[in-house]
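> got a predicted model here, sequence first, then my questions.
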Amino acid sequence: MEKNEEEKFEDIIEGRNPVIEALKSGREINKILISKGHVEGSAKKIISMAKDKGIVVQYVDKNKIKGLSTSDNHQGVIAYISPYKYKELLELLDELEIKNEDPFFVICDEVNDPHNLGSIIRTANAAGANGVIIPKRRSAMITSIVAKTSAGAIEYVPVCKVTNLSRTIDLLKEKGVWLIGADMDGREEYFKSNLTGKIAIVVGNEGKGISRLVKEKCDFVVSIPMFGEVSSLNASVAASLLMYEVVRQKSSKK
């Protein structure tokens, strides 16, 4: 396919596991490129799944794959996909209400590193979170790097892109959701706090942490004890600790 035709496709995902998960989830895939020297192992599974779904597979030179890759971890496989469809928060809340399920969200306040965002989404899927909320501005968006880092979890965890985080927090509070910020200045250690019920964990920017206005709107702010010379954890690690504390506390209530 010539360059001008390829430009019609608006996004890519790369790496074998993310492409497999996209195929399994029913994501709309326009075509798949596989490096001629990488047709073995899980690549055969991708070819078989694509054939069953009627998706075009093209075998191309490895330099073409390398030139298209943004994560440099493509494993010889790239898929052209339709643009990622962000979930509407109100729609997600309505769905949870119908299922009589308490919301469990992760809010990313200006998390700019796509690797951190991808890792948060991956852990959110593992911990059973209902969704990840990101602001429309000053945040990493869903890209091929995020999809790759999430190890395919992006196909299963709804991501809501909102215009204003402060107004979103107000909306969540109206729905009975408690907002828990993670910050080194938190008054209480996270494992001593009540993280049951309707919960939204807020993690901040890799350097600045949670913004002042968002922090003020949190119901309470918790800290993660640090005993070494490094004074903070990155956003994805902090989010992981809090998410699994939510899991632990919910399990202990059963």
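All right, it came through fine.
> going by C-alpha atoms from here, please, whenever you check contacts or count neighbours.
Will do.
> measure the nearest residue to residue 135 once chain neighbours are set aside to residue 109 for me?
Using C-alpha to C-alpha, 6 or more residues apart in numbering and skipping residues adjacent in sequence, the residue nearest residue 135 is residue 162, 5.0 Å away. Separation of residue 162 from residue 109 (C-alpha to C-alpha, to the nearest Å): 11 Å.
> ok, and here's another one to check against it:
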Amino acid sequence: MGPWEGPIPADERYDPELLAEGDRRNVMDAYRYWRREAVVADLDTRRHEFHVAVENFQHDHNIGTVVRTANAFAAKAVHIVGRRRWNRRGAMVTDRYQHVLHQPDVAALLAFAADQGLSVVAVDNTAGSVRLEETALPRRCVLVFGHEGAGVSAEAREGADLLVSIAQFGSTRSINAGVAAGIVMHDWISRHADLSNAW
């Protein structure tokens, strides 16, 4: 959107530079011309009770997509487990508005979940998993996703309170990690979110 037209708002949430030069960011219209900090503060009043964790032991390129989807569904936070650095391209700058935390290893993530009273839900199509479609995700939880090829690590599976898989009907062995994350997050939204708060 171009420069603001009309009287300049006095509301401190608005960014004088964006008002003067226009707002070309990938944000909802309700947040146009707002300062980044104001957007984050408002989102913090709307975030849901689930966290998302992605194991980053092989520099997975899907992490950006997971962050963007977590932002769309207002996840409480995204945890990058393992390598601190990750490919931000797929996030489409949404990481500026989404809380992204680093956990050095799975043990640290599990300790965080225990401290916060979060159930750990690992997502993998391995033996012992229950179908997502036939179970109810806990309201307060952290959804754990593994690397594209290897899936969730053995340590994460063993530490999980619940192991779920997504029902598949085609020839492929697995679903893309970024897509799987979106499916599971949307399942949480379908079960627990107040849809009157959706855009």
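Yes, it's here. Because the structure is a prediction, the values reported are computed rather than measured.
> circling back to that earlier point, trace the residue nearest to residue 135 of the first structure over to the second structure, please.
Residue 162 of the first structure maps onto residue 103 in the second structure, with residues paired by TM-score structural alignment.
> number of nearby residues for that match?
21 (other C-alpha atoms under 10 Å).
> repeat that for the one 5 residues further on.
Other residues within reach of residue 108 of the second structure by the criterion other C-alpha under 10 Å amount to 14.
> again with residue 147 of the first structure
28.
> that one should be in a helix, yeah?
Yes. Assessed with DSSP: H, G, I helix; E, B strand; the rest coil, residue 147 of the first structure lies in a helix.
> who are the contact partners of the residue nearest to residue 135 of the first structure?
133-136, 168 (C-alpha atoms under 8 Å, 6 or more residues apart in numbering).
> repeat for residue 102 of the second structure
Contact analysis of residue 102 of the second structure by C-alpha under 8 Å, 6+ apart lists 79-82, 84.
> still touching in the first structure? Go through those.
Among the contacts of residue 102 of the second structure, the contacts conserved in the first structure (both residues aligned by TM-score structural alignment, their matches' C-alpha atoms under 8 Å) are 79-82.
> in the first structure, mark out all the strands, start to finish.
Counting by DSSP state E, the first structure has these strands, from start to end: 11-14, 29-35, 56-60, 77-81, 104-108, 131-135, 159-162, 178-182, 188-189, 199-203, 220-223.
> burial of residue 242 of the first structure, as a residue count?
For residue 242 of the first structure, using other C-alpha under 10 Å, the count is 24.
> and the counterpart of it in the second structure, what does it touch?
Superposed on the second structure with TM-score structural alignment, residue 242 of the first structure falls opposite residue 184. Counting by C-alpha under 8 Å, 6+ apart, residue 184 of the second structure touches residue 132.
> what do you get for residue 67 of the second structure?
Applying C-alpha under 8 Å, 6+ apart to residue 67 of the second structure gives the contacts 78, 91, 94-95, 98.
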